[in-house]
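Participant: Sequence plus the predicted model coming up.
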Amino acid sequence: MELTIGFIGCFFLVLFITAGVPLAFGIGLVAIIGNSILVGFTQTGIQIYQITFQTTTEFVMTSIPLFIFMGQLVSEGRLGKDLYECVYKWLGRIPGGLAVTSVVSCASFGALTGISSAGISTMGPIAMREMRRYGYAEGLAAGSLASASTLAILIPPSVPFIVYGIWTDTSIGQLFMAGVVPGIILTLVFCAYVIVLCIWKPELGPVAARFALLDRLLSLVRLSPLMLVFTIMIVGLYQGWFTPAEGAAVGCTAVMLILLVMGRLNWASLAHSARASAQLSIMIFMIVITVQLFTRFLVLTDVPGYLIALIGDAGLNRYIVLLIIIIMYLILGMMLDSLGMMLLTLPFVFPIILHLGFDAVWFGVILTLMVEIGLLTPPVGMNCYILNKVSPETSLGTIFKGVLPFVFLTLAMVGVFVAFPDLVLWLPRQMFS
């Protein structure tokens, strides 16, 4: 009986999502009604109180609004422009140099923000204007920029890694370190693709202006504050000087001091950063709370246990099951927002992953890569819509066509990281041994 109620609840959840009900409300409604049927309304009310209190008072959860706030400050303080100009002066002269600059800038910007939307919002207007000025193909320009912006959630700090670590009780520090090597590799793969394409067809990405060595060296000086913040956070986490939550506070303080010294911090930008951070943080907390309530409903109905037994009885190879899960995420990424997709599926998928003997840290990276793809694929493709908003001259159709090669490249790298998991796990094992 309980199992039947569980699957009925899952059916209605899918129905709500396809009907366009906001994810937190859809999950919350199913969880509240399902738990009320199984344990009573009073006990469900107690669960809601307990989950809300535990989530909002858990120390590590404070890192989410702090990292978001830091990303907003970096964006408001125009530090992204300094970063782009520096990379542009060093890489603009190679084939497809401006597109390569976009990739490297977005990856570097992600190392400070952990939010892909901040990267595309900041870099979009600057990079698209420059690439359009030099006659770059719209598809290559938009595709490289939108795709590179997703690297922000793979290179630490990463908000999805924090949420995944909290929900699965996995070390956030190890997740951060596990994202470094895949993030660098994917950045290099994107750059290599652009360079090879522009060598083959130079008209797609003409070379940009040449800058004197002195200008390039001076651009590094302007970039030094960003490099200092990133170094402090990575070294601090590695040395154990602070936890991820404390690291987020250190990062916020460092960025605010840098902007204050540079004369780029005022009350208006501070208020706007705080407001935007609060809105995004509330959405994340709402989803986390309702998913935890939904997880309790699933535990009561034993749906995860039933699925594990079903897979065990089927006798499938564990890599076949993993392939099915990856295909599922590819499809869900076309319909759900990134964080919602992650949290909604983890109650089902994570027990199966552990049962099959896969590493939790490694799977966190694989899942984040699938989230990256979901940020690019239509009809949701959030980063494509953001780029269209900040650069309305480029049509959505052109953007979606432009990101397609990068989606295939990311999928190929998922295959590489599945075949060679040590590429993901080597660094966290070395640093946390």
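Facilitator: Happy to help now that I have it.
Participant: contacts and neighbour counts: CA atoms only from here.
Facilitator: Noted.
Participant: Centroid-nearest residue for this structure?
Facilitator: Centroid-nearest residue in the chain: Ile153, 2.9 Å away (criterion: CA atoms, centre = their mean).
Participant: burial of the nearest residue to that one once chain neighbours are set aside, as a residue count?
Facilitator: Setting aside the residues directly before and after it, Ile153 is nearest to Gly114 in space (CA to CA, 6 or more residues apart in numbering), at 5.2 Å. By other CA atoms under 10 Å, 29 other residues sit near Gly114.
Participant: A further structure is provided below for comparison with the first:
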Amino acid sequence: MSGELVGLIGLAVLFVLLVIRVPVALAMFSVGFAGIWALRDLKAAMSLMASESFTLASSAELVVVPLFILMGNVASVTGMSGRLYDAAYAIVGRFRGGLASATVLGCAGFAALSGSSVASALTMGKVSMAEMDRFNYDNRLSTGVVAAGGTLGILIPPSTGFVIYAILTQQSIGRLFLAGVLPGILLLSMFIATITILCWLRPGFGPAGPRTTMGEKTKKLVGALPVLSVVILTIGGIYAGIFSPVEASAVGAGLIIVIGAATGKLTPRTFWTAAKDSVVTTAAVMLILISAHILNPFLALTHIPDLVGTFLEGLQVGPLTVLALILLTYLVLGCFLEGFAMLVLTMPIYFPVITQLGIDPIWFGVLVVLTLEMGLISPPVGVNVFIVKSVARDVPLARIFAGVTPFWFAMLATLIALIAFPQITLILPNTMMN
């Protein structure tokens, strides 16, 4: 049996395993290990498993994953993320759709703490949906804005998606973090514009909330100041060259813990909860990365990446057309597969093609991560939609998907803008890290 045929069988089995909800790490590990065993021998598969596990587990760069996750979890259990929402609501809550806009701003702030879309959607859903229900917001808007706002967690740095992309492609985590800033702000602006348009067309979707005095605004902003200071210090330190991403993650997690302890909100019990959740999430991410590094050599042995590259080059179309075809593939796969699964599954195939065509890998990384975000709210999988459903159990799933649809198109418009104007993505990394 040829390597190409073994590879195609392996990919088909992997796709089936993912569709039937086998955990991503287990599915990739099983296919990669069995494939190397079939193409080489058991000894080679065992040796690769041991070496890749040790190499990744001892990688200093991956320290950013548990530390940024811990920072977000501590901010959640101590109520700091809720204060971000309160500050945003105090400023824009009195406008029509203001609670929804405040939710998006709160999601952006929490995303800058946790780097996790699922955590952002879950946390902000618990904080904001009850308030929007209290002010008679249409549940399509309230659930849609939480699901869509949560996707900012994978784009606004520090982003777990960028870290995994950097590990898989050997790119700079710092440059990717810088590259995600302006696209993240653009997407945030597009979401707020979408809310404004929806509430202008249908005023009943988002009634105006009560006015707040200047004193109340100041009080809420002061309450959010400690957590905002941590975000500015950690992310700003990376941009200014004071910290490496690893150092910034340690500084951020340490400061959040100190603030939580100083305010009395972080008790041994809440810290244990945050630490336990961080360990579980980190273990899941590490297993995915280890499995990806076992699957990738299998795909290389099958020569499937070379065949895909040859096919795309043989189309005799420009680099932008190839890029559009690749992103279209992600959009289609996003309807069925989880984002990280797509990233680790496709990057060994597509990244060599991208480099051969001379497409900037940092720009490509931002485009891919944004496309993965779209998958988080695309039916039938839509991970963030199901997270919101777990919070709003009385809202039918069809209404949640209807609510996220306008935001999906806002993300598509943002993606088109980033393709048309690459400088939006590249201006910060090219000017601040060269």
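Facilitator: Now that the structure is in, tell me what you want to look at. If you're wondering where the values come from, they're calculated on a predicted model, not measured in any experiment.
Participant: Give me the TM-score for this pair.
Facilitator: Aligned and superposed, the two chains score 0.97 in TM-score terms (TM-score structural alignment, normalised by the length of the first structure); 433 aligned residues with a CA RMSD of 1.3 Å.
Participant: Now do the longest helix belonging to the second structure: distance to the chain's middle.
Facilitator: Counting residues, the longest helix in the second structure under DSSP state H turns out to be helix 268-302. Offset of helix 268-302 of the second structure from its chain centre (CA atoms, centre = their mean, to the nearest Å): 15 Å.
Participant: who are the neighbours of it, in terms of helices and strands?
Facilitator: When contacts are defined as 3 or more CA pairs under 8 Å, 6 or more residues apart in numbering; DSSP states H and E, helix 268-302 of the second structure sits against helix 3-19, helix 24-39, helix 42-57, helix 64-77, helix 339-356.
Participant: The shortest one: average distance to aligned residues in the first structure?
Facilitator: In the superposition against the first structure, helix 64-77 of the second structure averages 1.0 Å from its aligned positions (mean CA distance after the TM-score superposition for the first structure).
Participant: cool, and stretch 406-419 of the second structure?
Facilitator: Its matched residues in the first structure lie on average 0.8 Å from stretch 406-419 of the second structure after superposition (mean CA distance after the TM-score superposition for the first structure).
Participant: in that stretch, what's buried?
Facilitator: By 16 or more other CA atoms under 10 Å, the buried positions in stretch 406-419 of the second structure come out as 406-408, 410-412, 414-415, 418-419.
Participant: which ones among the residues you listed are found in strands?
Facilitator: Counting by DSSP state E, no part of those is found in strands.
Participant: what's the spacing between Val194 of the first structure and Gly139 of the first structure?
Facilitator: Noted for Val194 of the first structure: a distance of 12 Å to Gly139 of the first structure, by CA to CA, to the nearest Å.
Participant: just the helices and strands packed on helix 268-302 of the second structure: most buried one?
Facilitator: helix 64-77 (a mean of 26; mean count of other CA atoms under 10 Å).
Participant: For Pro422 of the second structure, give me its contacts.
Facilitator: Trp363 (CA atoms under 8 Å, 6 or more residues apart in numbering).
Participant: Same list (the helices and strands packed on helix 268-302 of the second structure) but as TSV, adding distance to Gly264 of the second structure.
Facilitator: Supplementary listing: these in TSV, determined by distance: least, CA to CA, whole Å:
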stretch	distance to Gly264 of the second structure
helix 3-19	43
helix 24-39	38
helix 42-57	34
helix 64-77	12
helix 339-356	36
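Participant: between those, which one is nearest to Thr329 of the second structure?
Facilitator: Set against Thr329 of the second structure and scored by CA to CA, those come closest in helix 339-356, at 9.7 Å.
Participant: what does that closest one rub up against?
Facilitator: 24, 161, 165, 168-169, 289, 292, 295-296, 299-300, 304-306, 308-309, 312, 323, 326, 330, 333-334, 360-361, 372-373, 375-376.
Participant: if you set the cut-off to 7 Å instead, what comes out?
Facilitator: Helix 339-356 of the second structure is touched from outside by 24, 292, 296, 305, 308-309, 372, 375-376, with contacts defined as CA atoms under 7 Å, 6 or more residues apart in numbering.
Participant: same deal with stretch 146-158 of the first structure?
Facilitator: 103, 106-107, 110-116, 119-120, 159-160, 176, 179-180, 183, 368, 372, 376, 383-384, 387, 403, 406.
Participant: swap in stretch 6-15 of the first structure?
Facilitator: When contacts are defined by CA under 7 Å, 6+ apart, stretch 6-15 of the first structure is touched by residues 26-27, 30, 34, 298, 301, 303.
Participant: can you check stretch 231-245 of the second structure too?
Facilitator: So stretch 231-245 of the second structure is contacted by 64, 112-113, 174, 178, 248, 251-252 (CA under 7 Å, 6+ apart).
Participant: Among these, which one has the most neighbours?
Facilitator: Busiest of those [other CA under 10 Å] is Leu113, holding 35 neighbours.
Participant: quick one: contacts for it?
Facilitator: Under the criterion of CA under 7 Å, 6+ apart, the neighbours of Leu113 of the second structure are 71-72, 231.
Participant: For the residues you listed, which ones persist in the first structure?
Facilitator: Shared with the first structure under both residues aligned by TM-score structural alignment, their matches' CA atoms under 7 Å, the contacts from those are 72, 231.
Participant: ok, of the contacts of Leu113 of the second structure, which one's closest to Leu84 of the second structure?
Facilitator: Each of the contacts of Leu113 of the second structure was checked against Leu84 of the second structure using CA to CA; the closest is Val231, at 11.4 Å.
Participant: Helix, strand, or coil at the closest one?
Facilitator: helix (DSSP: H, G, I helix; E, B strand; the rest coil).
Participant: Please name the nearest non-neighbouring residue to Ala142 of the first structure.
Facilitator: Ile399 (5.4 Å).
Participant: State the next helix or strand along the chain beyond the helix or strand the one you found falls within.
Facilitator: Secondary structure here is read from DSSP states H and E; on that basis Ile399 of the first structure sits in helix 396-419. Later in the chain than helix 396-419 of the first structure, the nearest helix or strand by DSSP H and E is helix 422-431.
Participant: average distance between that following helix and the second structure?
Facilitator: For helix 422-431 of the first structure, the mean deviation from the second structure after alignment is 0.9 Å (mean CA distance after the TM-score superposition for the first structure).
Participant: And stretch 119-132 of the first structure, by the same measure?
Facilitator: The superposed stretch 119-132 of the first structure is, by mean CA distance after the TM-score superposition for the first structure, a mean 1.5 Å from where its aligned residues fall in the second structure.
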